[in-house]
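S.K.: Provided below are the primary sequence and the corresponding predicted coordinates.
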Amino acid sequence: MGETKPSDTFRFAGFSLDLRRTVLRDGSGGEVALRPKSFDVLRHLVTNAGRLVTREELLATVWPGVFVADESVTGCVAEIRRVLNDDGRMLRTLPKRGYLLEVEVTQEADSARQAMTTGSSPSLDRPVGSEAVAQPLAPPTRASLVVLPFANLSGGPEQDYFADGITEELTTALSRVRWFFVIARNSAFTYKGRAVDVRQVGRELGVHYVIEGSVRRAGGRIRIIAQLTETETGHHVWADRFEGTLEDIFALQDQVVEAVAGAIEPSLEAAEIGRTASKPTESLDAYDLFLRGLSRAYRLTRQDSDAAHALFCQAVEIDPSFALAKAYSVGHRVNRKAQGWSGPEEWAEGTEWARELLDPHQADPGVLRLAAIAIVHLGKDHEASVEAAEWALARNSGSAQVLLSCAWVYVFACQPDKALPLFERAIRLSPHDPAMAFMLSGVALAHFVAGDLEAACHWAERVVRMRPVWLPGRRALIGALMLLGREEEAREAAAAMKSLVPPDCSLEDVIPPFRDKGIRDRYIAALRAAGVPG
């Protein structure tokens, strides 16, 4: 390919890459923040769209003559996917080979636009029968909204976790109000750090309203500023400022929730919001530790997982009645067990804590949904798990996280007919979720349990492309391939997985606790026949 002129602009997937100004713009013309090296990686991928680009080629192009770790490329690719709202279908990772940007690209040089490289346009798979997540989504009939990540104005990135915690608390509180359709936290956080056009957000997420705001924490004081915008017109419906002491943080959150609800739906009764709002703990130290743990729990590395586990435990140690911290601790232990990062002592304590949280009078569905998935994965108690899932769904079936956890419970109970509709609804509520791989690995296993191995293989392949380090996705793919008779592919996939598996990991411990022993035995046998360690 010839040398690119400085004035060239490349257009793809609703974005434009301006090489002369070195900026990436979205469909509305707004500038999208991107680190310089990530921009250089994207430039090389765009100018080579439709062609496999090896990791070595990227290193030589973007970091010529400099030795850098492979993680530098991985980090840039992750940032590119985040800003493009890509779940791994547009920018594909081909294990041990490189990267492939599958989009149609057009090039503008000065005033002349000419066709350039054309990759095969990706067919958008429809997740479990729903609209494809990459397509614009029509808002539901009831009031729908997303709480975008609140900006941290506290003077340092180390305080991001606090602003993120406020955002998550507001999302959770608003999702409990049955009049609202609330986009899940994880999809909302794909917009973090970006200058966004609320009209574009409305189209991408299918919502009527966007809530934006900021948090400033100084000493013992806190200020929350929030505004509500209508996505169709960009009209500001409401804005307000809330100030108080850190001791009043929960009251401040409740005030913001009430104000937003009142602006959207004047007929809402304040008593409904007051009934659903709850103060998670009297200890601000425990709450701070909980938020710090939450900020690490969403990252899928052993180091972050260990840190999150320790922080959750410290929060519970300070306040043993802090149910939400205890629930997130046991829920996080499920992921740790599935990755082979924990042992029997941790599972036994998690089972004990989960049993303490299993209460039909528990008002918080977020506590119940985590207890439900923990009691079956850590303690193999299917009956208690399904019962707790039903309690959680009865309290809030409009939360993507509740739907996701309960869908997993039904997978473990070998009831795929109940699991798949819940996964579908969770994906609709969180269509751009960075944790989409967790959802789709559940979809894959639901199809596996149902006996549809082709579908299981299809969804598991997507999971491995999205999150190669998520071992349940790799196991689902290997098991489905092996039972389909594609033994060579299964063994290749097992060999590619070996470096990710801890040396003391046992298959008997880490595979899903399927209620049907026949399904469980067949799954283990397939994995072992393919050469999966453990």
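M.R.: Now that the structure is in, tell me what you want to look at.

S.K.: alpha carbons only for contacts and neighbour counts from here, please
M.R.: Fine.

S.K.: what ranges does the stretch 51-200 of the chain have for its helices?
M.R.: 55-62, 70-84, 160-175, 185-188, 198-205 (DSSP state H, counting those that start in this stretch).

S.K.: is Thr106 in contact with Ala112, as I believe?
M.R.: No - between Thr106 and Ala112 there is no contact, the gap being 10.9 Å when judged by C-alpha atoms under 8 Å.

S.K.: quick one: which of these two has more around it?
M.R.: Between Thr106 and Ala112, Thr106 has the larger neighbour count (other C-alpha atoms under 10 Å), namely 18 against 8.

S.K.: Throw the helices of the stretch 51-200 of the chain into a markdown table and include mean neighbour count and distance to Leu246, thanks.
M.R.: As requested, the helices of the stretch 51-200 of the chain are arranged in a markdown table below (neighbours: other C-alpha atoms under 10 Å; distance: least, C-alpha to C-alpha, whole Å):
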| stretch | mean neighbour count | distance to Leu246 |
| --- | --- | --- |
| helix 55-62 | 16 | 46 |
| helix 70-84 | 17 | 32 |
| helix 160-175 | 22 | 11 |
| helix 185-188 | 23 | 23 |
| helix 198-205 | 21 | 30 |
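
S.K.: and those: which comes nearest Ala226?
M.R.: Judged by C-alpha to C-alpha, the one of those that comes nearest to Ala226 is helix 160-175, at 10.5 Å.

S.K.: for the closest one, which outside residues touch it?
M.R.: Identification of contacts with helix 160-175 by C-alpha atoms under 8 Å, 6 or more residues apart in numbering yields 146-152, 180-185, 214-215, 253, 256-257, 261, 276-277, 288, 291-292, 295, 396, 398-399.

S.K.: what segments of the chain are strands?
M.R.: 9-12, 15-18, 23-25, 31-32, 91-94, 98-101, 104-109, 112-118, 144-147, 151-152, 181-182, 209-218, 221-230, 236-245 (DSSP state E).

S.K.: can you redo those as JSON lines with distance to Asp306?
M.R.: JSON lines is the format used below for the strands of the chain (distance: least, C-alpha to C-alpha, whole Å):
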{"stretch": "strand 9-12", "distance to Asp306": "40"}
{"stretch": "strand 15-18", "distance to Asp306": "38"}
{"stretch": "strand 23-25", "distance to Asp306": "36"}
{"stretch": "strand 31-32", "distance to Asp306": "33"}
{"stretch": "strand 91-94", "distance to Asp306": "27"}
{"stretch": "strand 98-101", "distance to Asp306": "30"}
{"stretch": "strand 104-109", "distance to Asp306": "42"}
{"stretch": "strand 112-118", "distance to Asp306": "44"}
{"stretch": "strand 144-147", "distance to Asp306": "29"}
{"stretch": "strand 151-152", "distance to Asp306": "26"}
{"stretch": "strand 181-182", "distance to Asp306": "31"}
{"stretch": "strand 209-218", "distance to Asp306": "28"}
{"stretch": "strand 221-230", "distance to Asp306": "30"}
{"stretch": "strand 236-245", "distance to Asp306": "32"}
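
S.K.: let's bring in a second model and compare:
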Amino acid sequence: MQGSRLAFGPFVLDASQGTLLRDDAPVALGHRGLKLLTALAGRPGEILGKAELMDAAWPGTAVEEGNLTVQIAQLRKLLGPAADGGDWIVTVPRVGYRFTGAVEPLGAAARKPVLAPGKPSIAVLPFVNLSNDPEQEAFTDGLTEDLITDLSKISGLFVIARNSAFAYKGKPMDVRGIAQDLGVRYLLEGSARRAAGRVRINAQLVDAVSADHLWAERFDRGLEDIFAVQDEVTGKIVEALLGRLRALPPRHRPRNPDAYDLCMRARRLIDDSPQSAREANLMLMRAVALDPDYAEPYRWMAMNRWMGWIHSGGPTESDRGAALELARKAVALAPDDAGCRWALAYLLTYERDFDEADAQFAKAVALDPNEPDTWAVLSDVAVLAGRVGEGLEHIRKAFRLNPFPASWYYLTLGQAQYAAGDYEAAVETLRRDETYRTSSRRFLAASLAQLGRLEEARAEVELFLVGNPHFTIGHWVAMEPFRDAATLEHFLDGFRKAGLPA
């Protein structure tokens, strides 16, 4: 039963969407609470041990039992009494907890289709790895990512981002359903096999409305020709969609295929955890040693250093300086790469070099208007500069290009909603399963405080400080690149009301 939509009493729990409804009205249920309620309601009447529940809510993390007690208490308060006047969740002393209600499984909720834009729109689905070697998965994923990057630079096309395309990796390919989910008309799908110094690629372009195959081709080339094949595939797609073959924008290519593989593998590790980020950094350093003129590893080393995961104590001043130097190196090597440009621009913003940062952002957008990460980080920059309406517009554009984004998109949206004074929307966003994590709780607490829900705000502050014991408002202000005093004071007002330490 676990993982389906579950109905009990006046509630409907949808774990896949991260929502709990009471009489069709949303209940503000946090990420941990959602995980615990899903585990308990998924096995009604059974006793679930404390260790099992802690693993469900904090997978792979060592936490104190008191955190579980706090979350269960909050769950009981949110659910209120059951029909018989008792608790939905009862304590089994020294063992765990049991869900007492009658639970009815429901069918999956239909996802609302997204309207396609008014120009040719395409998603590149993850290419299938046909090699017997699972190590080739990174190569196949890299091929998909490069095609997305190449197509997104073409003016006149609307291209769905990597995160959203990869949401369908390993799943059955229902072209009409996927196109409706993503709001596009065309899909590129294919497969790749790499062995003995050669690569075989099959690719086909499908019109999801008519189910017609607009173009299909098979390539069997030496591995050294892989980037020429990518250019050819991109050119054929552009010709099919826009009616003429265009000269493709320049792309900085690696000279060493092993450096390319290492970079692709490292990119998959950077956001997972501090340990995997450190592993990724070693891979990126090796890629640089193999191909010193390849820009991509410099870009990702810069972001890795800037996030402060190379050292367990977080980023130092030397980390920040090294990150900026690496980002400048990436742009010097690949001046036509939008990803390298926005990474440098973001780092420059946090160095308060606003004029150069704005210029770099403008170049990034000109090079690739379909890059959603650019729009997402521009939202953060605009909000801190007091241009809140512009920030909301940017993050909405990022979501349209990337409907299944990384969790930090939701944090950025919630921050913009708070800045706009839309506290209810901010609470809803920041409590979504996709974003409800330690770093978002400060904005969630501020939003709750502005709504007068001080008890909930205090609970979020308590949980936030467990993961960020050294946080102070003063240090946060020193770090964040605000350009607008009124916007800064608005955030400070919410933080103070919530009870965050000065």
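M.R.: Arrived safely, thanks for sending. Just so it is clear, the model here is predicted, and its values are computed rather than measured.

S.K.: TM-score for these two?
M.R.: Put the two chains on top of each other and the TM-score (TM-score structural alignment, normalised by the length of the second structure) is 0.76; 440 aligned residues with a C-alpha RMSD of 3.8 Å.

S.K.: which of the helices of the stretch 51-200 of the first structure sits closest to Leu137 of the first structure?
M.R.: helix 198-205 (5.9 Å).

S.K.: residue range for the closest one in the second structure?
M.R.: Mapped onto the second structure using TM-score structural alignment, helix 198-205 of the first structure covers residues 175-182.

S.K.: now do the contacts for Glu31 of the first structure.
M.R.: Here Glu31 of the first structure is in contact with Val23, Leu24, Arg25, Ala195 (C-alpha under 8 Å, 6+ apart).

S.K.: correct me, but the second one touches Ser38?
M.R.: No - using C-alpha under 8 Å, Leu24 of the first structure makes no contact with Ser38, being 10.8 Å away.

S.K.: neighbour-wise, which of these two wins?
M.R.: Taking other C-alpha under 10 Å, Leu24 of the first structure and Ser38 do not tie; Leu24 has more neighbours (24 against 20).

S.K.: from Arg395 of the first structure, how far off is that one?
M.R.: Counting by C-alpha to C-alpha, to the nearest Å, the separation of Leu24 of the first structure from Arg395 of the first structure is 43 Å.

S.K.: re the thing from before, figure out which of the strands of the first structure is closest to Asp509 of the first structure.
M.R.: Checking those against Asp509 of the first structure by C-alpha to C-alpha gives strand 91-94 as the closest, at 29.3 Å.

S.K.: now the residue mapped onto Ala308 of the first structure from the second structure. Nearest residue, chain neighbours left out?
M.R.: For Ala308 of the first structure, the aligned residue in the second structure is Ala280 (criterion: TM-score structural alignment). Distance criterion C-alpha to C-alpha, 6 or more residues apart in numbering; nearest residue to Ala280 of the second structure, sequence neighbours excluded, is Ala266 at 4.4 Å.

S.K.: how about the helices in the stretch 201-350 of the second structure?
M.R.: Using DSSP H, counting those that start in this stretch, helices in the stretch 201-350 of the second structure cover 226-242, 257-267, 274-290, 295-307, 317-333, 338-350.

S.K.: that older thread, looking at the helices of the stretch 51-200 of the first structure, which is closest to Cys457 of the first structure?
M.R.: helix 70-84 (23.4 Å).

S.K.: quick one: the closest one to helix 55-62, angle?
M.R.: With axes from the mean of the first three to the mean of the last three C-alpha atoms, to 10 degrees as the basis, helix 70-84 of the first structure and helix 55-62 are set at 80 degrees to each other.

S.K.: what is helix 70-84 of the first structure packed up against?
M.R.: helix 36-46, helix 55-62 (3 or more C-alpha pairs under 8 Å, 6 or more residues apart in numbering; DSSP states H and E).

S.K.: so which residue is dead centre in the first structure?
M.R.: Ala435 (2.5 Å; C-alpha atoms, centre = their mean).

S.K.: surely that one touches Ala188?
M.R.: No - counting by C-alpha under 8 Å, Ala188 is not a contact partner of Ala435 of the first structure; they are 11.7 Å apart.

S.K.: ok, back up a step: need the helices of the stretch 201-350 of the second structure in JSON lines (columns: distance to Lys112 of the second structure).
M.R.: Formatted as JSON lines, the helices of the stretch 201-350 of the second structure follow (distance: least, C-alpha to C-alpha, whole Å):
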{"stretch": "helix 226-242", "distance to Lys112 of the second structure": "26"}
{"stretch": "helix 257-267", "distance to Lys112 of the second structure": "31"}
{"stretch": "helix 274-290", "distance to Lys112 of the second structure": "35"}
{"stretch": "helix 295-307", "distance to Lys112 of the second structure": "35"}
{"stretch": "helix 317-333", "distance to Lys112 of the second structure": "39"}
{"stretch": "helix 338-350", "distance to Lys112 of the second structure": "31"}
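
S.K.: out of these, which is closest to Leu413 of the second structure?
M.R.: Leu413 of the second structure lies closest to helix 338-350 among these, at 17.0 Å (C-alpha to C-alpha).

S.K.: distance of whichever residue in the first structure pairs up with Leu125 of the second structure from Glu168 of the first structure?
M.R.: Mapped onto the first structure by TM-score structural alignment, Leu125 of the second structure lines up with Leu148. Applying C-alpha to C-alpha, the value for Leu148 of the first structure to Glu168 of the first structure is 9 Å.

S.K.: what do you get for Ala134 of the first structure?
M.R.: 24 Å.

S.K.: repeat that for Leu294 of the first structure.
M.R.: Counting by C-alpha to C-alpha, the gap from Leu294 of the first structure to Glu168 of the first structure is 10 Å.

S.K.: go on, Leu84 of the first structure?
M.R.: Distance from Leu84 of the first structure to Glu168 of the first structure, by C-alpha to C-alpha: 23 Å.

S.K.: now do the contacts for the closest residue in space to Ser276 of the second structure that isn't next to it in sequence.
M.R.: The shortest distance from Ser276 of the second structure to any residue other than its chain neighbours is 5.4 Å, reached at Leu269 (C-alpha to C-alpha, 6+ apart). Counting by C-alpha under 8 Å, 6+ apart, Leu269 of the second structure makes contact with Ser276, Ala277, Glu279, Ala280.

S.K.: give me the buried entries from these.
M.R.: Buried members of the contacts of Leu269 of the second structure, counted by 16 or more other C-alpha atoms under 10 Å: Ser276, Ala277, Ala280.

S.K.: now the residues you listed in a markdown table, with distance to Ile178 of the second structure?
M.R.: A markdown table is the format used below for these (distance: C-alpha to C-alpha, whole Å):
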| residue | distance to Ile178 of the second structure |
| --- | --- |
| Ser276 | 31 |
| Ala277 | 32 |
| Ala280 | 31 |
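
S.K.: Phe495 of the second structure: which of those is nearest?
M.R.: Among these, and counting by C-alpha to C-alpha, the member closest to Phe495 of the second structure is Ala277, at 30.3 Å.
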